[in-house]
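Chemist: Predicted coordinates and the sequence they were generated for:
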Amino acid sequence: MVYGIVVAGGQGTRLGRKKQFLDLAGSPVWVRAVRALLDAGVAPVWLVVPREDVDKLSVEADDMGLPLRLTAGGETRFDSVYNGLREVHTWYAEVGLSNGAGSAGSPSPAGPALVAVHDAARPFVSSEDVKNVVRMAAQTGAAILARPCAETVKRVEAGCITSTVPRETLWLAETPQVFRLDWMWDAYRRVHMPSAATDDAWVMEQAGYRVHVVPSTAENRKITTPADWEYAQLWAQQRWGRRDG
């Protein structure tokens, strides 16, 4: 069992608009991200959006026939993921276990339940990459999609380079990030300084869990800046055949 959380709770500060709702070759960005998980067999999916958008998105998801559950995000990414995780954990305890998933704290015959957390701002992730990271998490309990760092990395202080960081061991974290539900629930409830969490792997690391890396094989760029959005439109045109909705 693999449940999904798609984080779409941002306000689009750097882009100037809520990027998750922008049209990308005929579909909203968040729909592209959700479908990537669904196509890989991750279901159901909890979509975490700004509180003011929950009702509107619930109607849109129903109209599209998507197996989604909507929940409100928080002030930070950590808060938004935690809100979604709490919903998943409650649903699993009430529904998943009654469907033969085993008992709380113990895996079912098919293995422990997993949670795949994905950023709505990464609409291009391939279903095969999602499947690969899910398979690794099923074996190890914790895995993320990531890309080896190809650029030269400099450490800078006061505007000057102080050293060059060897890139052989550096990876750029992506999503989805997939973890055992019981491990993730434990980590999120006892992490210190949650404001420092830039991704879910950081939370797991702080809680003492070993997180494995799965190399991404396809385009999985995150939409953050206006330049990213321009690139996303061009790439979407090549992939899905339209530039504008």
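Modeler: Perfect, thanks for sending it.
Chemist: rest of the way, CA atoms for contacts and neighbours
Modeler: Fine.
Chemist: excluding its backbone neighbours, what's nearest Gly12?
Modeler: Lys18 (4.3 Å; C-alpha to C-alpha, 6 or more residues apart in numbering).
Chemist: pretty sure Met136 belongs to a helix, no?
Modeler: Yes: with DSSP: H, G, I helix; E, B strand; the rest coil as the criterion, Met136 is part of a helix.
Chemist: Next up, the contacts around it.
Modeler: 142-143, 212, 214 (C-alpha atoms under 8 Å, 6 or more residues apart in numbering).
Chemist: ditto for Ile5
Modeler: Here Ile5 is in contact with 45-48, 81, 84-85, 115-118 (C-alpha under 8 Å, 6+ apart).
Chemist: 6 Å - rerun?
Modeler: 45-47, 117 (C-alpha atoms under 6 Å, 6 or more residues apart in numbering).
Chemist: SS state for it?
Modeler: Ile5 is classified as strand under three-state DSSP.
Chemist: Glu157: neighbour count?
Modeler: Using other C-alpha atoms under 10 Å, Glu157 has 9 neighbouring residues.
Chemist: Distance of it relative to Ser163?
Modeler: 10 Å (C-alpha to C-alpha, to the nearest Å).
Chemist: Distance check, the residue nearest to Val2 when sequence neighbours are not counted against Val6.
Modeler: Excluding the flanking residues, the one nearest Val2 by C-alpha to C-alpha, 6+ apart is Leu114, at 4.7 Å. Per C-alpha to C-alpha, Leu114 is found 14 Å from Val6.
Chemist: so Lys154 sits in a helix?
Modeler: No: under three-state DSSP, Lys154 falls outside any helix and is assigned strand.
Chemist: got another, please set it beside the one above:
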Amino acid sequence: MEYTVMIPAAGSGKRMGAGMNKLFLELSNKPILVHTLLVFEQDPACAGIIIAVKREEKPQIQAMIEQFGVTKIKALVDGGEERQQSVAACLQAYDKDDIVLVHDAARPFIRRHVIGALVETAARAGAAIAGVRTKDTMKLAPEGTVEKTVDREGLWIIQTPQAFRYGILKAASDQAAAAGFLGTDESMLVERIGHPVKIVESTYDNIKMTTKEDLLFGEVLLKQSGGLER
């Protein structure tokens, strides 16, 4: 089943402390963003890619797309100050009522079988998100002092992609914007309008490049896998 993926890439990446957009940093001689784009470029089920970018970075990103032969780009739209605004801009540039994915631009290690499972689940249930079960003991400590130990059974660490039927995500996005509500991910917006969201089990190596330590781990993953082709 085909899908279109929307990638918000207009963030600042301050936690990386690189003094530049972290998506331009390289893993094995390719920018992080390019690694992520190539995952979808190489997936036969991916019908297109829509990216939200900073207007001033658009020429640089366009040059990357051309240099590395990414052919599935359908639009480069202007991103917003918040991720939610960037995703809304991507949704505005699309109008087919089929399956859309939202994926972090700095998460290049997603595996194709997880993408496929997300698409199938979203087609059936309307909404599906990637996640892994928490392995650590969880504590509730709002003020820095433990109030209780939380039962980790049933707790998930949520990743991307997040997959939806277009109409469901568009309605959730529009309603959130009208109410001035800012969510932490797309699933939160869909949950807010009362639509159930299914979880698809992902892999623990589907990490997001957020800190310098993540870059080191990313290089190790690339060496172990021999590349990102899935």
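Modeler: That came through fine. All of these numbers come straight from a predicted model, not from anything done at the bench.
Chemist: on that earlier part again, what's the residue nearest to Val2 of structure 1 aligned with over in structure 2?
Modeler: Using TM-score structural alignment as the criterion, Leu114 of structure 1 maps onto Ile99 of structure 2.
Chemist: How many neighbouring residues does its match have?
Modeler: Neighbour tally, Ile99 of structure 2, other C-alpha under 10 Å: 24.
Chemist: how about it, what does it touch?
Modeler: So Ile99 of structure 2 contacts 3, 164-166 (C-alpha under 6 Å, 6+ apart).
Chemist: try 8 Å this time
Modeler: So Ile99 of structure 2 contacts 2-4, 119, 122-123, 163-166 (C-alpha under 8 Å, 6+ apart).
Chemist: Neighbour-wise, which one of the residues you listed leads?
Modeler: Neighbour-wise, the contacts of Ile99 of structure 2 (other C-alpha under 10 Å) top out at Ala163, 32 neighbours.
Chemist: And the spatially most central residue of structure 2, how far from Thr137 of structure 2?
Modeler: Centroid-nearest residue in structure 2: His103, 2.0 Å away (criterion: C-alpha atoms, centre = their mean). Distance of His103 of structure 2 to Thr137 of structure 2, given as C-alpha to C-alpha: 28 Å.
Chemist: Which secondary structure state does Arg239 of structure 1 sit in?
Modeler: Arg239 of structure 1 - assigned by three-state DSSP - is helix.
Chemist: pretty sure Ala8 of structure 1 is touching Val117, no?
Modeler: No: counting by C-alpha atoms under 8 Å, Ala8 of structure 1 stays clear of Val117, with 11.0 Å between them.
Chemist: remind me, longest strand of structure 1?
Modeler: strand 171-180 (DSSP state E).
Chemist: In structure 2, what stretch matches that one?
Modeler: The aligned range for strand 171-180 of structure 1 is 156-165, by TM-score structural alignment.
Chemist: In the matching stretch, which residues are buried?
Modeler: 158-165 (16 or more other C-alpha atoms under 10 Å).
Chemist: repeat for stretch 5-12 of structure 1
Modeler: 5-10, 12.
Chemist: Now do the end-to-end distance for it.
Modeler: 19 Å.
Chemist: mind checking how far the equivalent of Leu38 of structure 1 over in structure 2 is from Arg15 of structure 2?
Modeler: By TM-score structural alignment, Leu38 of structure 1 lines up with Glu41 in structure 2. Computed as C-alpha to C-alpha, the Glu41 of structure 2 to Arg15 of structure 2 distance reads 28 Å.
Chemist: Compare neighbour counts for the two and give me the winner.
Modeler: Just comparing Glu41 of structure 2 and Arg15: by other C-alpha under 10 Å the higher neighbour count belongs to Glu41, 20 against 11.
Chemist: got the contact list for Ala171 of structure 2?
Modeler: Ala171 of structure 2 touches nothing, counting by C-alpha under 8 Å, 6+ apart.
Chemist: what about it, helix or strand, and which?
Modeler: helix 166-179 (DSSP states H and E).
Chemist: Give me the range in structure 1 that stretch 83-93 of structure 2 lines up against.
Modeler: So stretch 83-93 of structure 2 sits over residues 77-87 in structure 1, by TM-score structural alignment.
Chemist: secondary structure class for Ala117 of structure 2?
Modeler: Classification of Ala117 of structure 2 using three-state DSSP returns helix.
Chemist: how many other residues sit next to it?
Modeler: Ala117 of structure 2 has 18 nearby residues by other C-alpha under 10 Å.
Chemist: Which residue lies closest in space to it, excluding its sequence neighbours?
Modeler: Per C-alpha to C-alpha, 6+ apart, closest to Ala117 of structure 2 is Val200, 6.9 Å.
Chemist: which ones are touching the corresponding residue of structure 1 for the one you found?
Modeler: The alignment partner of Val200 of structure 2 in structure 1, by TM-score structural alignment, is Val214. Neighbour list for Val214 of structure 1: 132-133, 136, 143-146 [criterion: C-alpha under 8 Å, 6+ apart].
Chemist: If we use 10 Å, what do you get?
Modeler: Val214 of structure 1 sits next to 129-130, 132-137, 143-148, 173-174, 177 when contact means C-alpha atoms under 10 Å, 6 or more residues apart in numbering.
Chemist: Kindly report the same for Val100 of structure 2.
Modeler: Val100 of structure 2 touches 2-6, 46-49, 91, 94, 119, 122-123, 127, 161-167, 169, counting by C-alpha under 10 Å, 6+ apart.
Chemist: list the buried ones in the match of stretch 83-93 of structure 2?
Modeler: Buried-residue list, stretch 77-87 of structure 1, by 16+ other C-alpha under 10 Å: 77-85, 87.
Chemist: Helices along structure 2, start to end?
Modeler: Assigned by DSSP state H, the helices in structure 2 fall at 32-41, 58-67, 83-92, 112-125, 166-179, 186-192, 212-225.
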